[in-house]
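Q: Okay, predicted coordinates and the sequence, questions at the end:
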Amino acid sequence: MASSAKEEILARIRGARVPAAAPVVRGYHREGSGGVELFAERVADYRAVVRTVTDVPEALKSLRGKRIVAPSDVPDEWLVDGVTWLREPLSIEELDGSDGVLTGCAVAIADTGTIVLDGGVAQGRRALTLLPDHHVCVVRADQIAASVPDAANPPEPTRPLTFVSGPSATSDIELNRVEGVHGPRTLEVLIVT
C-alpha cells in the first residue's frame, strides 16, 4: 500500500528519538526563609523603596498628614496617629483620591523580588492596591520564600493572586519607561525582621 507524503512525515516524527532535555538550573536559594537581604536587593532593583524595620508603627510615622487606605483587618498598632485612615467600604473615587494604601501580603519571593497578594488578612480587595498612587506593603521576614516554587503553595489557593514586582510601569516601543500607568507609581516595602 502506497503511503502519502503526509503519512510518511508523521511516521518519521513518531519514530524520532528525542534526547532528554538537560535540566534547567536556576540559582534558587532553598535553605532558610529565602533571604531577607536577597529579597530587599531584588525589590530595590525594581525601583521600589525598601526599608528593613523592627517596629512597624515607628516606620509608619512617615505617613503622617496623609489620607491612607487600610483594609479593615490590618493590625490596630499599624494605625498610627496623625494619619487620616480611610476604611472600607470605599468607592472607586474615594480610593483614587487617597494618598496611598497600607497592606500586608500573603507571601514574598526572594529570587524575584515579588510580593504576592491574595486578598487575605491585612490585604483587602484587589482594587485597594491598584488605584492609590502609593502602596506601602508590610512583609514579615517569615513570609519570604526563597523561590517561586517555594511560594507556589499560597495559604488559600482558591483566592485570586496578584503578583507585584515593583511599582507599576510600562514602556512604549522606544522603551521610554512610564510609571503608574496601571497601578501605584510608588511601592514602599517594609521588611519586618
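A: Everything's here; your move.

Q: use CA for all of it now, contacts and neighbours both
A: Will do.

Q: Go through the host helix or strand of Glu37 and flag the buried ones.
A: Assessed by DSSP states H and E, Glu37 sits inside helix 36-45. Neighbour-count burial for helix 36-45, counted by 16 or more other C-alpha atoms under 10 Å, picks out 36, 38-44.

Q: Quick one: those as JSON lines, columns for distance to Ala59 too.
A: Shown next, in JSON lines, are the buried residues of helix 36-45 (distance: C-alpha to C-alpha, whole Å):
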{"residue": "Val36", "distance to Ala59": "17"}
{"residue": "Leu38", "distance to Ala59": "21"}
{"residue": "Phe39", "distance to Ala59": "19"}
{"residue": "Ala40", "distance to Ala59": "16"}
{"residue": "Glu41", "distance to Ala59": "19"}
{"residue": "Arg42", "distance to Ala59": "21"}
{"residue": "Val43", "distance to Ala59": "18"}
{"residue": "Ala44", "distance to Ala59": "18"}
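
Q: this is the comparison structure:
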Amino acid sequence: MSSRDAILGRVRRALADVRQDGTPPVPEGPGRDSWYDQVVRRDYLREHGDRSVGQTVDLLAENLADYRAIVHRCTDDELSDTLMRLLAERGSGTVLVPPGLPPYWLKAVDATRVHDRARSTPHELDRVDSVVTGCAVAVAETGTIVLDGSPDQGRRRITLVPDHHICVVRVPDQVVSSVPRALERLDPSRPLTWISGPSATSDIELDRVEGVHGPRTLEVVLVG
C-alpha cells in the first residue's frame, strides 16, 4: 500500500459517518478542469476599475513602495548602469546570478558573479551580498512580484536566502492589474513565489522585524 492510499484510507474512515449531500465528487484525470468550470463560480471581477497602461504601472510602483520595496525606473539601455549603481550603493562584492539572466544586464557590474548551483548550501548563499533576477509577472493592485523558477529567476532558495534582492520587471509586458489576470499567465505546476515587499513579520506588540523569511531589502527595477 502506498502512502497516498494510506492517507486516503484514513480520510474515508473519518468521513464514514458524514451525511452525503448532492455535491458531485471531484473527478480525477482529464475531466477535472471541465468539472471546475461547471461547479466553481468564476463571475467575480477580473480587475477593479478601468486604468490605462501608464496608470497600471504607476499603481504597481505605488503599492510596491507601500510594502517598503525600493522602486526604480529606467529604460532598457539604462538597465546595466542602473544595476551597477544599485549594487555599488549597497557595497555588494558578490552577486548571485540565475542561469538564464541576460548577460547585458550585468555588463557594467564589477561585483563577482556567483552562479546558482544545486550543491550550494544555505550558508554559502547567505554569504552572497545580492541576487539579481527577472520575474514572471507583477500585480499592480497588490504590489506583488511573482517568480516561477524560469531561467532568469533561478531556483526559489536563491531569492530567499541572500539579504538583498533586485528584481527586474519588464514594463508593460510583465505588469497586470489584478491577481486573476496574473493567474491567467502562470503555470500552477511551476514553483511560484509571491513577493509583496521585503520579508517581514510583527510580534504581538506589532514591532516589525524585516529579513525573517527572506531578503531584508527588495529593490524593483521597472524597465520600460
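A: Ah, there it is. Keep in mind that this is a model prediction, so the values were computed, not measured.

Q: Mind checking the TM-score on these two?
A: TM-score for the superposed pair, counting by TM-score structural alignment, normalised by the length of the first structure: 0.82. Supporting figures: 171 aligned residues with a C-alpha RMSD of 2.0 Å.

Q: Out of the buried residues of helix 36-45 of the first structure, which is nearest to Arg126 of the first structure?
A: Val43 (20.4 Å; C-alpha to C-alpha).

Q: Give the burial count for the residue mapped onto Leu183 of the second structure from the first structure, as a bare number.
A: Applying TM-score structural alignment, one finds that Leu183 of the second structure aligns to Ala152 in the first structure. By other C-alpha atoms under 10 Å, 12 other residues sit near Ala152 of the first structure.

Q: Repeat that for Arg51 of the first structure.
A: Neighbour tally, Arg51 of the first structure, other C-alpha under 10 Å: 15.

Q: ok but it is inside a strand, no?
A: Yes: under DSSP: H, G, I helix; E, B strand; the rest coil, Arg51 of the first structure falls within a strand.

Q: about what we covered before: which stretch of the second structure is the helix holding Glu37 of the first structure matched to in the alignment?
A: With TM-score structural alignment as the criterion, helix 36-45 of the first structure aligns to 57-66.

Q: That stretch vs the first structure, mean deviation?
A: Here stretch 57-66 of the second structure, set against the first structure after superposition, deviates by a mean of 0.5 Å using mean C-alpha distance after the TM-score superposition for the first structure.

Q: Pull the distance from that stretch to the chain's centre.
A: 16 Å (C-alpha atoms, centre = their mean, to the nearest Å).

Q: just the helices in the first structure please.
A: For the first structure, helices defined by DSSP state H occupy the ranges 5-15, 36-45, 56-60, 92-96.

Q: Mind checking those helices for the one nearest to Val24 of the first structure?
A: Of all the helices of the first structure, helix 36-45 comes closest under C-alpha to C-alpha, at 21.2 Å.

Q: I'd guessed Glu188 of the first structure sits against Val50; true?
A: Yes: contact criterion C-alpha atoms under 8 Å: Glu188 of the first structure and Val50 qualify, at 5.8 Å.

Q: neighbours around the equivalent of Leu206 of the second structure over in the first structure, how many?
A: Mapped onto the first structure by TM-score structural alignment, Leu206 of the second structure lines up with Leu175. Leu175 of the first structure is flanked by 8 other residues according to other C-alpha under 10 Å.

Q: out of everything not next to it in sequence, what's closest to the most centrally placed residue in the second structure?
A: Centroid-nearest residue in the second structure, with C-alpha atoms, centre = their mean: Val146, separated by 2.6 Å. Nearest residue to Val146 of the second structure in three dimensions, chain neighbours excluded: Trp194, at 4.6 Å (C-alpha to C-alpha, 6 or more residues apart in numbering).

Q: quick one: what's aligned to that neighbour in the first structure?
A: Match for Trp194 of the second structure (TM-score structural alignment): Phe163.

Q: measure that match to Gly34 of the first structure for me?
A: Per C-alpha to C-alpha, to the nearest Å, Phe163 of the first structure is found 17 Å from Gly34 of the first structure.

Q: More neighbours: these two, which one.
A: Gly34 (23 against 13).

Q: How much space separates the more buried one from Thr112 of the first structure?
A: Plainly put, Gly34 of the first structure is 11 Å away from Thr112 of the first structure if you go by C-alpha to C-alpha.

Q: which residues do those two both contact?
A: Ser147 (C-alpha atoms under 8 Å, 6 or more residues apart in numbering).

Q: residues in contact with Val220 of the second structure?
A: 69-72, 166-169.

Q: what sits up against stretch 32-41 of the first structure?
A: Residues contacting stretch 32-41 of the first structure (C-alpha under 8 Å, 6+ apart): 29, 50-51, 108-113, 141-147, 191.

Q: swap in stretch 42-50 of the first structure?
A: With C-alpha under 8 Å, 6+ apart, stretch 42-50 of the first structure has contacts from 40, 110-114, 165-167, 186-191.

Q: mind checking the end-to-end distance for that stretch?
A: Termini of stretch 42-50 of the first structure sit 10 Å apart (C-alpha to C-alpha).

Q: That concludes my questions; thank you for your assistance.
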